[in-house]
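A.B. asks: no sequence on hand, only this structure:
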């Protein structure tokens, strides 16, 4: 018996094995989905919370008029955060860290170019193909804002290696990559009071959480904190 193909039937566009496991790009109707090691990560169906991640960081930073703060985006994903940042002239340098070569390819020459082509062509944009946790720990670069969205959040990591980002050493590395007064913004699939406590324990101030309502279930969240 032939299974009928409907608009909700996912079509696999690319599947790759890399040093961190399998990553898959699927299309479901007009929506693209990224699957990592069999677990759904993100899709192009909405993007409100990814855009809010960037806007909330800028508003919390409250830079002086005429300044152009430097931004680090952790995780290229489907490209919403990068595209939104590059569409705003008030950012200066925009660096995006992505460890999966396949994801970078999907944006540079694949289907996700429709989201990010203009952002990748922007002279302010730099793609750093490396692991975010390792980059934060080993780099000497400084930024005014870090917008991190590499997992489902501190309470639900898809990749075990990403737990280090939310641990004391990972948060200390985030703090060290920020200039004084800089802002850390972390996307999460749900609010986390425990993560707020961890941010304060790591020496951050002005810790708060902005929620993004979703159609069903608990809201998405953006956790914000400032380097004192």
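C.D. replies: Great, that's in hand. Predicted model, so just to flag it, every value in this text is computed and none were measured.

A.B. asks: rest of the way, CA atoms for contacts and neighbours
C.D. replies: Noted.

A.B. asks: from residue 222, how far off is the residue most central in space within the chain?
C.D. replies: Taking C-alpha atoms, centre = their mean, the centroid of the chain lies closest to residue 149, which sits 2.6 Å from it. Counting by C-alpha to C-alpha, to the nearest Å, the gap from residue 149 to residue 222 is 10 Å.

A.B. asks: now do the shared contacts for the two.
C.D. replies: 186-188 (C-alpha atoms under 8 Å, 6 or more residues apart in numbering).

A.B. asks: residue 80 is in contact with residue 47, correct?
C.D. replies: Yes. If you go by C-alpha atoms under 8 Å, residue 47 and residue 80 touch, sitting 6.1 Å apart.

A.B. asks: if you count what's nearby, which of the two comes out ahead?
C.D. replies: Neighbour tally, residue 47 and residue 80, criterion other C-alpha atoms under 10 Å: the higher count belongs to residue 80, 21 against 16.

A.B. asks: comparison target below:
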């Protein structure tokens, strides 16, 4: 079997450890060194695609929809969102680690069809939480593909996104009937209740990592701000 080749490393802002980008043939993997294991793999992005498809299909018919994507990863979530949205849409992708943006521009872009080159894409080099705190009634959909969901493994600071304050910020950043879509490695009943307490109407769905019927079962919450 072809061995994995380490291509680059990048520090994880505000935490110990680092991200490591590997390649094996045409397959890429990003791991975190502090015991978090593999964060993403270029062969296993079915649930990331589903996250964007299920949320953006609900807002694609709006006039000039605005979407916020938290976490660039390998670009699959961003690419799936762009496929659902009309020419006049605007998609801001927030990525905290500069090297991840660089990897997408130089090494990974072709995997998802070079979504950073789409004229509808705006890159925010920083924490998605900063955008949520700053914007009010600004987005038709917010997609959070950050860490491994409510039980994050990479950054303790990510916990804020899934706290009451973080969810309230997301609620306020959405327009009427806007959708907050959250990816998670697994189910979390307490988190779904938290979404409802903030005021969202919540639907919990399942998506497979390797297409519709294969791979690990991941959880996607579709939380809608009432009209």
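C.D. replies: Noted; the coordinates are in hand. Computed from a prediction, not measured in an experiment: that's the story for all the values here.

A.B. asks: now the helices for the first structure?
C.D. replies: Assigned by DSSP state H, the first structure shows helices spanning 48-61, 80-86, 101-108, 113-121, 132-138, 163-166, 168-177, 193-201.

A.B. asks: out of these, which gets nearest to residue 37 of the first structure?
C.D. replies: Across these, residue 37 of the first structure has its closest neighbour in helix 101-108 (13.4 Å, C-alpha to C-alpha).

A.B. asks: distance between that closest one and the chain's centre?
C.D. replies: The chain centre lies 15 Å from the centre of helix 101-108 of the first structure; the measure is C-alpha atoms, centre = their mean, to the nearest Å.

A.B. asks: contacts for that helix?
C.D. replies: Contacts of helix 101-108 of the first structure (C-alpha under 8 Å, 6+ apart): 16, 23, 76-77, 79, 98, 112-117, 120, 129.

A.B. asks: how about that helix: buried residues?
C.D. replies: Neighbour counts over helix 101-108 of the first structure (16 or more other C-alpha atoms under 10 Å) mark 102-104, 106-108 as buried.

A.B. asks: picking up where we left off before, to which residue of the second structure is the residue nearest to the centre of the first structure aligned?
C.D. replies: Taking TM-score structural alignment, residue 149 of the first structure has residue 145 as its aligned residue in the second structure.

A.B. asks: contacting residues for residue 220 of the first structure?
C.D. replies: So residue 220 of the first structure contacts 49, 187-191, 211-214 (C-alpha under 8 Å, 6+ apart).

A.B. asks: quick one: which of these is nearest to residue 179 of the first structure?
C.D. replies: Set against residue 179 of the first structure, the nearest of the contacts of residue 220 of the first structure by C-alpha to C-alpha is residue 187 (20.4 Å).

A.B. asks: strands of the first structure, residue ranges please.
C.D. replies: Counting by DSSP state E, the first structure has these strands, from start to end: 11-18, 21-28, 31-36, 39-43, 71-74, 94-97, 125-128, 143-148, 178-188, 204-212, 220-227.

A.B. asks: can you put those strands in CSV and add distance to residue 59 of the first structure?
C.D. replies: Below are the strands of the first structure laid out as CSV (distance: least, C-alpha to C-alpha, whole Å):
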stretch, distance to residue 59 of the first structure
strand 11-18, 37
strand 21-28, 33
strand 31-36, 29
strand 39-43, 25
strand 71-74, 13
strand 94-97, 16
strand 125-128, 21
strand 143-148, 11
strand 178-188, 10
strand 204-212, 12
strand 220-227, 11
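
A.B. asks: between those, which one is closest to residue 161 of the first structure.
C.D. replies: Closest to residue 161 of the first structure of the strands of the first structure, according to C-alpha to C-alpha: strand 21-28, at 11.8 Å.

A.B. asks: OK, contacts around whatever residue of the first structure lines up with residue 95 of the second structure?
C.D. replies: Under the alignment (TM-score structural alignment), residue 95 of the second structure pairs with residue 98 in the first structure. Residue 98 of the first structure is in contact with 74-77, 104, 127-132, counting by C-alpha under 8 Å, 6+ apart.

A.B. asks: I'd say residue 59 of the second structure and residue 140 touch.
C.D. replies: Yes. In this structure residue 59 of the second structure lies within contact range of residue 140 using C-alpha under 8 Å: 6.4 Å.

A.B. asks: the two: which is more packed in?
C.D. replies: residue 140 (26 against 21).

A.B. asks: which one of the buried residues of helix 101-108 of the first structure is nearest to residue 88 of the first structure?
C.D. replies: Looking across the buried residues of helix 101-108 of the first structure and measuring by C-alpha to C-alpha, the closest to residue 88 of the first structure is residue 107, at 19.5 Å.

A.B. asks: for residue 83 of the first structure, see how far away the closest one is.
C.D. replies: Separation of residue 107 of the first structure from residue 83 of the first structure (C-alpha to C-alpha) stands at 11 Å.
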